[in-house]
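Student: my questions concern the predicted model and sequence given below.
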Amino acid sequence: MIVSKDCVVTFHYVLKTDKGDIIEDSSNGEPIAILWGHKNMIQGVENALEGKQAGEKFSTTVTPQDGYGEYLDEAIQRVPAKHLQGSDKWKPGMVAVVNTEQGQRQVTVLKVGKFMVTVDTNHPLAGHILNFDIDVVSVREAEESEISHGHAHGAGGHQH
C-alpha cells in the first residue's frame, strides 16, 4: 500500500539542521504514526511521504513555508510574569506556557524583568530549513474512528 489520503503511516525520522546537527531522532522509541492528509505533521513532511510505501528510506528538505513558518519579529511580546506557567523563577532560554484565546501556547523567555517578561512566541524552528531522514515502517488503511477523529490511534499515534 502506498501513502495516500486517509491512510495511517508509521515512520522513524531524524531531524537535522541545515548544518547537519541532529535536533530529534525517533529511532530509539516507537515510530510516529500519523493519519496522512489530515495535517498531523508539518506540510513538508506530509508532502514528502505521499506515494511512499513501507520499507522506503529517503531524505527531504523542508523550507520554512512548509515547516514552522518564517520567523516573525512581531512575535516578540512583553507579558506579565504572572501569566507564565511552568516555573516560579524565569531565566532567558526557558520555555513557558501561556494561555491565549487560541489555547495554551509555548513561548521562549528572552528577558526577565521584575513584573514583565519578554517572550518569543515563534516556534523554536520557525525560519529554519529542516532536513529529515525518514524510514517508512508501515502503511495501512485508516479505521473509520481514526478518520472521524482526525488522527491515528494506537502506538505512535493518539491514545484514547
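Tutor: Arrived safely. Small disclaimer: the values here were computed from a predicted structure and weren't measured. Residues are numbered from 1 along each chain as shown.

Student: C-alpha from now on. contacts and neighbour counts both.
Tutor: Will do.

Student: now the strands for this structure?
Tutor: 7-16, 22-25, 32-35, 57-62, 76-80, 95-100, 103-112, 116-120, 130-141 (DSSP state E).

Student: figure out which of those strands is closest to residue 157.
Tutor: Closest approach to residue 157 among the strands of the chain (CA to CA): strand 32-35, 4.7 Å.

Student: other residues contacting that closest one?
Tutor: 6-12, 26, 40-41, 142, 146-147, 150-153, 155-157 (CA atoms under 8 Å, 6 or more residues apart in numbering).

Student: go again with 7 Å.
Tutor: Surrounding strand 32-35, the residues in contact under the criterion CA atoms under 7 Å, 6 or more residues apart in numbering are 6-12, 40, 151-152, 156-157.

Student: how close does the closest residue to residue 53 other than its chain neighbours get to residue 75?
Tutor: In space, and not counting its chain neighbours, residue 53 is closest to residue 2: 4.6 Å by CA to CA, 6 or more residues apart in numbering. The gap separating residue 2 from residue 75 is 39 Å, by CA to CA, to the nearest Å.

Student: put this next to the previous one:
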Amino acid sequence: MTIVKNSIATLHYTLKDDAGEILDVADENNPFLYMHGVGGMIPGLEQALESGKAGDNIVVSIEPAAAYGERNPSLTQDVPRDMFGNIPDEEMVVGAQFQAQTDQGVEIITVAAIDGDTIKIDGNHPMAGETLHFNVDILDVRDATEEEISHGHPHGPGGHQH
C-alpha cells in the first residue's frame, strides 16, 4: 500500500538543521504516526512522502517556505517582566517557551532575550527560517479507520490515545 490521502503512515526519522545538529528523532521507542492529506505535517515533507510505501527510505531537504515559513521580525516584541506573573526567575531564561493566548488562539512564544525587566519574546515557530533535513524510514502504511478520518488524526500507539 502507498501513502495517499487518509492513509496512516508509521515513520522513524531523524531531522537535522543545516549545521547537522539533530533537532528531532522518531525511533523504535517513539515512532511517528500521521494521517496523510489532512494538514497534520509540514507541506514539504508530506509531499515527499506521497506515494511512499513501507520499507522506503526518503532523504529530503525542505526549504522554509514548505516547512515553518521564514522568520517574521514583527512576531518579536519587548514586554515587561511582570507579564509573566509569578514564573520563577530560574525558569525565565533565554530559550524558555510559554503558551500565550493571542488573537489567533494559543501560540507558543520563546524568550529570545532578557535585559533586566524587559523580556524579548519571539512568536515565530522555533524552526522558522530553517531548511530542514529529514532522513525518513516508512515502517507501515495502512488505511485510516472511519473514526480516524472523522477525527482527522491517527489513533493507537504513537497516535492519539483514548
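Tutor: Cool, the structure landed. No experiment lies behind these values; they were computed from the predicted model shown.

Student: okay, now the residue nearest to residue 53 of the first structure: neighbour count?
Tutor: Residue 2 of the first structure has 16 neighbouring residues, counting by other CA atoms under 10 Å.

Student: before we move on, the earlier item: deepest-packed of the strands of the first structure, please.
Tutor: Scoring the strands of the first structure by mean neighbour count under mean count of other CA atoms under 10 Å gives strand 32-35 as the most buried, with a mean of 25.

Student: give me the mean deviation of that strand from the second structure.
Tutor: Aligned to the second structure and superposed, strand 32-35 of the first structure gives a mean residue distance of 0.6 Å (mean CA distance after the TM-score superposition for the first structure).

Student: just give me the match in the second structure for residue 103 of the first structure.
Tutor: By TM-score structural alignment, residue 103 of the first structure lines up with residue 105 in the second structure.

Student: how far away is its match from residue 93 of the second structure?
Tutor: In this view, residue 105 of the second structure and residue 93 of the second structure are 24 Å apart by CA to CA.

Student: ok, now residue 65 of the second structure?
Tutor: Applying CA to CA to residue 65 of the second structure and residue 93 of the second structure gives a distance of 29 Å.

Student: what of residue 129 of the second structure?
Tutor: For residue 129 of the second structure, the distance to residue 93 of the second structure - CA to CA - is 22 Å.

Student: how about residue 150 of the second structure?
Tutor: 41 Å.

Student: compare those two (neighbour count), which wins?
Tutor: Comparing residue 150 of the second structure with residue 93 by other CA under 10 Å, the one with more neighbours is residue 93, at 15 against 9.

Student: in the first structure, what residue corresponds to the more buried one?
Tutor: Under the alignment (TM-score structural alignment), residue 93 of the second structure pairs with residue 91 of the first structure.
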